[in-house]
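K.L.:
What shape does this take:
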Amino acid sequence: MSHHHHDHSGGCHGEDHDHSNDITPAIQSLLYSQIDFGKIVTLNETTPKAGAAIVQKTWAERLNDEPELESDADEQLLMTIPGQANIHSLLLYTAPTISAPKTVKLFKNRDDLDFSTASELHPTQTIEVPQPVPGADVFELPLNRAHWNATTSVTLFFEDNWSDGEEDVTKVGYVGFKGQFMKLTREPVNFLYEAAANPQDHVSIPGVGGIGSVLPGQ
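P.N.:
Below is the predicted model:
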């Protein structure tokens, strides 16, 4: 697939618990302590900084209609998210329409990708996203943990959507991650908000396993 039509610049526009609401502080701790939202880069977004905005949503806001990331020139989106962690799964919410993403290719520790290189390179992992249905919550899409240790950035290449070529706009409502903080063995790199997060927050997040499983609602 040729990408000459991408003529936009993109740019920076407790472990033993079973309680479901434990997921909230743990997810927020991962997002807000480990991600520098100002350094998220999204290519082919219609609205500048919309990619960063959907990552910055709180867990309570995950199902909100706005903000929403929408592709511009065609159905593809490329988002690079810096953050230091051992990642276990991708959390994704999209409205139940044909504009929902279908194939997501993930690249580890690559902040130099454009659409051409993302199309040509072998991804760290490829995920087929289930088609969302009305009333569904966030999809938890498990990752191969062996491939996602010592992650310093994740690039998400939303390659197509559920329209089968009929709709050239892809929409994404929420992006998040499950995982564990990486123990720093050197000085923190510049995209960390804090040198040392609260140790009590350094826990894996309980959730539902399995590809396409839906996390419980509130």
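
K.L.:
drop to CA atoms for contacts and neighbour counts, all remaining ones
P.N.:
Fine.

K.L.:
which secondary structure elements does the helix or strand in which Ile23 is found contact?
P.N.:
In this structure, Ile23 sits in helix 23-34 according to DSSP states H and E. In terms of contacts (3 or more CA pairs under 8 Å, 6 or more residues apart in numbering; DSSP states H and E), helix 23-34 is packed against helix 50-56, strand 77-93, strand 174-181.

K.L.:
How far off centre is it?
P.N.:
Distance of helix 23-34 from the chain centroid (CA atoms, centre = their mean, to the nearest Å) equals 13 Å.

K.L.:
on that earlier part again, in CSV, list the helices and strands packed on helix 23-34 along with distance to Asn109 and mean neighbour count.
P.N.:
Converted to CSV, those look like this (distance: least, CA to CA, whole Å; neighbours: other CA atoms under 10 Å):
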stretch, distance to Asn109, mean neighbour count
helix 50-56, 18, 24
strand 77-93, 8, 24
strand 174-181, 15, 24
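
K.L.:
how about this one, so we can line them up?
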Amino acid sequence: MPHDHQHGSPCGHEATHDDEDPYNRGIQYSLYTKIDMDNVVCLNEEIDGSGRHVFKPFENRNDVSTFVQSDGDEELLFNIPFTGNVKLKGIIIGGPCDDTHPKKMRLFKNRPNMTFDEVGSKADQEFELVHDPKCEVEYGPKIVLFSSVHHLSIHIPTNYGSDVTRLHYIGLRGEFTEAHQHGVTICTYESRPNVSDHKEDLLDHVNHTIQ
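P.N.:
The predicted structure is shown next:
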């Protein structure tokens, strides 16, 4: 659940938390298991496929050996498909205690395969980010806007002054519903019998009657 934070100098903020069992919070932040990871795409990542590595178990959130870094400028764009529908309730963005840490996050729902050509459109919600190397600060999306999400795009447009952006954890909290696939039954029928299709049956019937 969201936490109240008092922010001082970069990376030195004091956070006030409810007495919450870390195990329970880890369960809450298990939406990464519902991501279609094979189809996650991070645009402008320096190393291909590294963007997928920031979606990991809550207990590994402070493992800085796996991270994504932008290539050449500050921007990153994550396209995150889910295997069902998500009611998104919380996001954590963890990065280094330096100028590479993301400074802003823009969210877009249900816009698969977004590109940088499309990020100029109005985001569904935006957040100003604080330095959070310990992955403690939760940002709360408006549930009314993010109650049925099958695809989430996260745009990181800027950081705290570096030429590149780096982060090592994206945590997602919410409720998940399996996607239901309904089979389609195709029925073929004759609106008018085709006599030619039944000619042999008619002849057999006539022959049988004559005998």
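
K.L.:
returning to that earlier point: with distance to Phe115 of structure 1 as new columns, can the helices and strands packed on helix 23-34 of structure 1 be given to me in CSV?
P.N.:
As requested, these are arranged in CSV below (distance: least, CA to CA, whole Å):
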stretch, distance to Phe115 of structure 1
helix 50-56, 16
strand 77-93, 7
strand 174-181, 20
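
K.L.:
Minimum distance to Pro101 of structure 1: which of the ones you listed has it?
P.N.:
strand 77-93 (9.5 Å; CA to CA).

K.L.:
by contact count, what packs against the closest one?
P.N.:
Counting contacts by 3+ CA pairs under 8 Å, 6+ apart, strand 77-93 of structure 1 is packed against helix 23-34, strand 41-43, strand 139-142, strand 151-161, strand 174-181.

K.L.:
Out of those, which is the most enclosed?
P.N.:
Among those, ranked by average contacts under mean count of other CA atoms under 10 Å, first place goes to strand 41-43 (a mean of 26).

K.L.:
And the top helix by length along structure 2, what does it pack against?
P.N.:
If you go by DSSP state H, structure 2 has its longest helix at helix 199-210. Under the contact criterion of 3+ CA pairs under 8 Å, 6+ apart, helix 199-210 of structure 2 touches no helix or strand at all.

K.L.:
can you pull the contacts of the residue nearest the centre of structure 2?
P.N.:
For structure 2, Ile80 is the residue whose C-alpha lies nearest the centre (CA atoms, centre = their mean; 3.3 Å). Taking CA atoms under 8 Å, 6 or more residues apart in numbering, we find Ile80 of structure 2 in contact with Ile35, Asp36, Met37, Asn39, Val40, Val41, His151, Leu152, Ser153.

K.L.:
would you turn the helices and strands packed on strand 77-93 of structure 1 into CSV with distance to Ile54 of structure 1?
P.N.:
Rendered in CSV, the data for those read as follows (distance: least, CA to CA, whole Å):
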stretch, distance to Ile54 of structure 1
helix 23-34, 11
strand 41-43, 11
strand 139-142, 15
strand 151-161, 13
strand 174-181, 5
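
K.L.:
check contacts around Pro57 of structure 2.
P.N.:
If you count contacts by CA under 8 Å, 6+ apart, Pro57 of structure 2 has them with Gly26, Tyr29, Ser30, Tyr32.

K.L.:
actually Glu75 of structure 2, sorry about that
P.N.:
Asn44, His155, Ile156, Pro157, Thr158, Val164, Thr165.

K.L.:
Excluding covalently adjacent residues, which one is nearest to the corresponding residue of structure 1 for His151 of structure 2?
P.N.:
Aligned counterpart of His151 of structure 2 in structure 1: Ser153 (TM-score structural alignment). Among residues not flanking Ser153 of structure 1 along the chain, Pro82 sits closest, at 4.1 Å (CA to CA, 6 or more residues apart in numbering).

K.L.:
Wait, that neighbour touches Thr152, no?
P.N.:
Yes. Between Pro82 of structure 1 and Thr152 there is a contact under CA atoms under 8 Å: 5.9 Å.

K.L.:
before we move on, back to that, out of the contacts of Pro57 of structure 2, which comes closest to Asp98 of structure 2?
P.N.:
Nearest to Asp98 of structure 2, judged by CA to CA, of these is Tyr29 at 25.2 Å.

K.L.:
what's near enough to touch that closest one?
P.N.:
Pro57, Phe58, Gly171, Leu172, Arg173, Gly174.

K.L.:
farthest pair in the contacts of Glu75 of structure 2?
P.N.:
Largest pairwise distance in those, by CA to CA, is 14.2 Å, between His155 and Val164.
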